[in-house]
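Trainee: Predicted model and sequence follow; I will ask about them next.
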Amino acid sequence: MRAGLRTRHARVRSGRTRFVGADRGRYGRGRYGRGRALSAPAALGVCAVLLAGCASIPDRGGVEPVKASPPGESQVRVYAVPPREKAQPSEIVDGFLEAMTSDDPDFAMARKYLTKDASEFWQPGAGTAVLRAAPDPAGPKEPSGSEAAGLTYPLYGDRIADVDAAHAYKPIEPTAYDGDIHLVRQTVGNTKEWRIDSLPQGLVLGESDFQRNYRSVNKYYFASGESWLVADPVYIRQRIDPTTRMDPVTQAVKVLLDGPTHWLKPVAESPFPAGTALQKGVTTLEFDDRNALKVPLNEKAAKAGRTQCRKMAAQLLFTLRDLTSTPVGQVELLADGSSLCVLSGDQAEEFAPDRATGRAVNPYFVDDHGRLSLLQADSDQPVDRSQVIGPFGTGAVKLSSVGVARDEKHAAGVAEDYKSLYVSSILADSELGDPLVTSGGKGQESALSAPSWDGRGDLWIADRDPAKPRLLRFTGGAGPALPVTVQGLDGARIKSLRVSADGARIALLLTKDGRNTLQIGRVERHGPKGDPTVTVTGLQPVAPQMETVTAVSWAGPSRLVVVGKEAGGVQQVRYIQTDGSTSAAGVLPGLNQVTAIAAADDDRQPLVADSEDAGIVRLPSGTNWQTMVEVGTSPVYPG
């Protein structure tokens, strides 16, 4: 092998072997420096070394050096190998960091870079620090004494998110990562070798390696005291989990049985009896040829009655939908080998987060005469527009913004002066009643926001009067106005809002010091069910990487479509998970001067937006934005 060439790992993708240089000094900064091409003899020598430590290497395809998993390279596989004899300290650090990105069982090869005590201390499942790029070791720091004191390598990078032990993702504004790796010499066999004796707990991964190894999955729980489900997004391994040795389906079942994430727990509950877990030793669950799944549980599950068991099965059916390309046929729950219940995919629909699932919905907008109008259009047909029935369709009051109830029987409209909120039927002629509330503010930014309906039939709106800002809720879309306390605003004011179909979460566009940020909060209800005290708590950022956010809409159980821009960037329309995670695939075709965005709960429906340049536009699947109506405002889907 060429002197100085210290290759430690291979990435395998679609028959192509990618060798990863661990020496970040002599041959560039590893993941960050320029790759060095291998000559044919050198490549063959590297192959010989790798074959001794890798599970499988393709025998065909090209060879190329890489520095990290390119974004979206989910098929790349990393195979870790142990440190070579008399490896230099920098090789040990680089080799360990690369081994953390592998699927090696229990990270056995990664542990070979550690001392015995460090290996016992290190718990990879304790959490993951996600950096913008792979950790860049610098150093070592100057030793404080003799070589016996060891060497410290600081790890540098921008930390953009954390994933906790419960698999919950939490984005943060980019901050400097400050972990250290410390090495000492210890006797290995007959020689003194460098090994890591102190390191950060959990995993430290660059964003591309995190996206290659993990995937987002919605697990489902019941909204507290209700009969419908709430999505709780988490991240599981793309392939076999190195720690539990479970396949993705089994991982998803396990994290569901573990209960709601810390953030969602106050507004969600699980009907699984306490202590319910998979039957001991189960690491693989397989669908049969009818796409049905049997799930063996421990004896705790046997306490569930039939009604309770059906709800448990519904949780599983909805959770598994993210993992299958075809609809799940049915789930059967077993306890101690006996069948508890069977539930089909169709039967589970009664528990759907949006009870209108399966019913076609169309977008609405306010036309150039201030009337609420319905848009009916397939992507391959001309747009058909018509005014709704009732005072909102006749122009009895000119509207500036609207919100249509999820059952499409009523709508809420804010008058064109932004001061008064009305509710009216859109299925029958009727007289326009008195406003539900009137704001003391003046102008578009200082009076009433656009209204939003949750799946319970309640209406929400923000009064942005600087003298009396408040969030208001109307039970069943009728008065009186009920103020809702929002904890954690920290001087920010609500600019706009969108409530989820399940009614357990609310997306708030907040403004403070000239910057608009997007936060999501829990909607907590306490007291009598018919007259609860409602509070919004647990605010957490959804898009901290964006300098400003212009508009937002729910786009499914745990996804938002957001309009905004990063610092120094241009306006983007993109999908963001409610936990704040994103992917390159979430960026949508560009559209200028977007002031409003609307999405249906059914992702087969096109996005609709209001563009100052193009009017009311739609984005059918696989195409670009198309103008539907040249003049209009406030496009919305029911909700």
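Mentor: That came through, no problem. Numbers count the residues shown, from 1 in each chain.

Trainee: going forward, measure contacts between C-alpha atoms and count neighbours the same way
Mentor: Will do.

Trainee: Secondary structure element holding the closest residue to E286 other than its chain neighbours?
Mentor: The spatially closest residue to E286, leaving aside those adjacent along the chain, is L293, at 6.5 Å (CA to CA, 6 or more residues apart in numbering). In this assignment (DSSP states H and E), L293 forms part of strand 292-297.

Trainee: outside of that strand, which residues touch it?
Mentor: Defining contact as CA atoms under 8 Å, 6 or more residues apart in numbering, one finds that strand 292-297 is touched by 276-279, 285-287, 328-337.

Trainee: what's the answer for stretch 324-332, then?
Mentor: By CA under 8 Å, 6+ apart, stretch 324-332 touches 290-295, 313, 316-317, 320-321, 339-345.

Trainee: how about 10 Å then?
Mentor: Applying CA atoms under 10 Å, 6 or more residues apart in numbering, the contact partners of stretch 324-332 are 249, 287-296, 309-310, 312-314, 316-318, 320-322, 339-348.

Trainee: In that stretch, which residues are buried?
Mentor: P327, V328, G329, Q330, V331, E332 (16 or more other CA atoms under 10 Å).

Trainee: wait, D601 sits on N362?
Mentor: No: look at D601 against N362 with CA atoms under 10 Å: they stay out of range, at 11.3 Å.

Trainee: Now for these two: what residues contact both?
Mentor: Here D601 and N362 have Y637, P638 as joint contacts, going by CA under 10 Å, 6+ apart.

Trainee: just to revisit the earlier point, distance of the residue nearest to E286 relative to L334?
Mentor: In this view, L293 and L334 are 11 Å apart by CA to CA, to the nearest Å.

Trainee: Now do the shared contacts for these two.
Mentor: With CA under 10 Å, 6+ apart as the test, L293 and L334 both reach V342.

Trainee: on that earlier part again, taking the contacts of stretch 324-332 one by one, which sit in helices?
Mentor: Per DSSP state H, helices hold the following members of the contacts of stretch 324-332: V249, C309, R310, M312, A313, A314, L316, L317, F318, L320.

Trainee: Please compare the first structure with the one that follows:
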Amino acid sequence: MAYSACGVVLLAGCASMPDSGDLRGVESTPRQDTQVRVFAMPPQEDAKPPTIVQGFLEALTSDDPHYETARKYLTAEAAKTWQPERVTTVLAEGPGLVVEPSGGRQDSDDLLFTLTGSKVAAVDSQGAYAPAGGSYHQSVHLVRDPKTDQWRIDGLPQGVVMGKSDFQRNYMSVDKYYFASNTTPTTGAQTVAVADPVYVRERVDAMTQMVRSLLRGPTTWLGPVVRSSFPTGTELRKGVTALTPDDQNKLTVPLNDKAARIGSTVCDSMAAQILFTLQKLTPAVDEVALEARGKQLCSLAEDQADRVAVRGSVQDPAYLYFVDGKHRLVRTAADGSGGKPDPVPGVLGEGDKDLQSVAVSRDERKAAGVSIDGKSLYVESMASGGSLGNPVLTSGGATPRDRLTAPSWDTEGDLWVADRNPRDSRLLLLEQGAGEPLTVETPGLDGRIKDVRVAADGVRIALVVEKDGRQSLLIGRIERGEKSGGGPLVSVQELRSAASELEEVTTISWAGDSRLVVVGREQEGVQQMRYVQVDGSTPEGPPPAALTGVKEIAASEDDQLPLVAYSEDGIVRLPSGAQWQKVDADGTAPVYPG
């Protein structure tokens, strides 16, 4: 009740600190209710150097939109050159502060401090998050103003620095959306929307921040495989400082002249990008209108946006699939409303070939199955009739562990699988699930692929890679082109870790447009289930309910559908707001389409 209206918390910045060289921690501000606005106090008259530094660090964690209070702790020249938006460095705890002996005597007119800590992550000027490690050491230099006799900071690192708890309170992860530039979904003429997660300051007009970020373009990592509908150079109209929807939840976005000559189709695509991007922000936006030169260019409602582009999070699979006790492919209603699982139509549901793992195409017309010995991959139609054909791929690995992984379908209708044969370990692609397998180039891959999962957007892939007994979750960017002599060229570029603290990754599944669910174990820890973002950050909200002995996990990009697992109890399902429920005691290898 106390927070029913926005509160204001004043950070006094007056904690006592020593002038000598011992190490002290700067206390991180406790996580506040989301309705509380936090502001910092300016420097007090005759404040001592340590208090100036601490006050400045506290001001960095406030909700001051342009860091005006923080600048008051700087000299005039330092305030002009300091660029807080360049980078946000996240430390495990609030930065420690130590006085350097070489900074001069205690009664001198300049002092040198060092900020210390253990790095957790960094957020760059685009808002892109990247996990980081190692120690943090940066110098802060103070001088005494000869006219006012007040201490101020005249030398400091660019960007801002704060502890993890302050970062979680101040920043939020939001997906901005672009369109896949190298995929053409076989299910229709629509383009595919791709989520590009960035971090913005939560209580500093996040809506306007996100629109500006969207207009600036995708993050560097995702840029090569997506495009934006906004013409190059498009910005908010000069003088527009804030965007707010009206009482009908309609947001009007005034743009500069770069957008004045666009056609209606392009305009709808631009509006769809904004609607997708703002869908989880408050206040709600149900419609977007774009303007340029004082005239409305177009208007698009939320229920029309999904006709502009396909998003994995709004595609509704009809069924959940798994392998039953007779090693057949069976299915049950995806929403959990069905009764006893039934064999799928077609040969893979008839039990002619015992299956170990399966994948169902996103249109639910084809199925791929790996034989129980892991040696052969079959692709068959899920239509009644027909007989089992020859395998489309065969592994020469000596044991099941050294043979084929579970397959995965992309939005193009192509099938991905890895051969774990130590003598010929590789990632393979079968166009439309048939033909000669194409070896996918994987520059920078160090280890053997244990698991493969392609995102619904078709431009990102999650790989579990094993090396020296340790499994890592890596996210790569799928690039498509042509070889110099002709023929398709497919590669996975810039692999990056998404769960660096895990040393054992048991199973993974995509669980949203930019989120995965992972089952694994930290060093000397126990098995746990958690959500992770593709950028390596941890999304807000609780992890899934605990479950022991998980061997495989299946999630849909649509978070309204239950999480499903293969555990020591067989196939189990986790409906929203409930506990794990048994589906089939003898089942294995659960999958949603994809």
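Mentor: Nice, thanks for sending it over. Since we're looking at a predicted model, the values are computed, not measured.

Trainee: give the contact list for I506 of structure 1.
Mentor: Per CA under 10 Å, 6+ apart, neighbours of I506 of structure 1: 452, 454, 460, 497-500, 519-523, 536-537, 539, 554.

Trainee: Over in structure 2, tell me which residue corresponds to it.
Mentor: In structure 2, I506 of structure 1 lines up with I461, judged by TM-score structural alignment.

Trainee: Name all residues that make contact with the closest residue to that match other than its chain neighbours.
Mentor: Of all residues not flanking I461 of structure 2 in the chain, V454 sits nearest, at 4.4 Å (CA to CA, 6+ apart). Counting by CA under 10 Å, 6+ apart, V454 of structure 2 touches 407-411, 415-417, 460-463, 475-476, 478, 509-510, 594.

Trainee: Next: R11 of structure 1.
Mentor: Contacts of R11 of structure 1 by CA under 10 Å, 6+ apart are 17-20, 57, 64-66, 68-69, 75-80, 102.

Trainee: number of nearby residues for the residue mapped onto Q138 of structure 2 from structure 1?
Mentor: Q138 of structure 2 maps onto G179 in structure 1, with residues paired by TM-score structural alignment. By other CA atoms under 10 Å, the residues close to G179 of structure 1 number 16.

Trainee: okay but G179 of structure 1 is in contact with D158, surely?
Mentor: No: look at G179 of structure 1 against D158 with CA under 10 Å: they stay out of range, at 11.5 Å.

Trainee: Would you map the helices across structure 2?
Mentor: 49-60, 68-71, 76-81, 164-170, 206-216, 264-278, 302-305.

Trainee: among those helices, which is the most enclosed?
Mentor: Using mean count of other CA atoms under 10 Å, the stretch among those with the largest mean neighbour count is helix 49-60, at a mean of 25.

Trainee: quick revisit: Throw the helices of structure 2 into JSON lines and include distance to Y177 of structure 2, thanks.
Mentor: Shown next, in JSON lines, are the helices of structure 2 (distance: least, CA to CA, whole Å):
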{"stretch": "helix 49-60", "distance to Y177 of structure 2": "29"}
{"stretch": "helix 68-71", "distance to Y177 of structure 2": "31"}
{"stretch": "helix 76-81", "distance to Y177 of structure 2": "33"}
{"stretch": "helix 164-170", "distance to Y177 of structure 2": "22"}
{"stretch": "helix 206-216", "distance to Y177 of structure 2": "8"}
{"stretch": "helix 264-278", "distance to Y177 of structure 2": "6"}
{"stretch": "helix 302-305", "distance to Y177 of structure 2": "12"}
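
Trainee: Which one, of those helices, ends up nearest to L355 of structure 2?
Mentor: helix 264-278 (39.1 Å; CA to CA).

Trainee: which residues in structure 1 does the closest one align to?
Mentor: Taking TM-score structural alignment, helix 264-278 of structure 2 hits residues 306-320 over in structure 1.

Trainee: Pull the distance from the matching stretch to the chain's centre.
Mentor: From the chain centre to the centre of stretch 306-320 of structure 1 is a distance of 23 Å (CA atoms, centre = their mean, to the nearest Å).

Trainee: superposed on structure 2, where does it end up, distance-wise?
Mentor: Compared with structure 2 after the fit, stretch 306-320 of structure 1 shows a mean deviation of 1.4 Å (mean CA distance after the TM-score superposition for structure 1).

Trainee: Distance check, R31 of structure 2 against P95 of structure 2.
Mentor: Using CA to CA, we find R31 of structure 2 at a distance of 17 Å from P95 of structure 2.

Trainee: And the two? Which one has more around it.
Mentor: Between R31 of structure 2 and P95, counting by other CA under 10 Å, P95 is the more crowded of the two (26 against 13).

Trainee: how much space between the corresponding residue of structure 1 for that one and Q545 of structure 1?
Mentor: Aligned counterpart of P95 of structure 2 in structure 1: P135 (TM-score structural alignment). Distance, P135 of structure 1 to Q545 of structure 1, using CA to CA: 19 Å.

Trainee: Over in structure 2, find the residue span the longest strand along structure 1 aligns onto.
Mentor: As assigned by DSSP state E, the longest strand anywhere in structure 1 is strand 515-526. Using TM-score structural alignment, the residues of structure 2 aligned to strand 515-526 of structure 1 are 470-481.

Trainee: Comparing the matching stretch with structure 1, how large is the average distance?
Mentor: With mean CA distance after the TM-score superposition for structure 1, stretch 470-481 of structure 2 averages 0.7 Å from its match.

Trainee: Look up how far T114 of structure 2 lies from the match of I506 of structure 1.
Mentor: According to CA to CA, I461 of structure 2 and T114 of structure 2 sit 41 Å apart.
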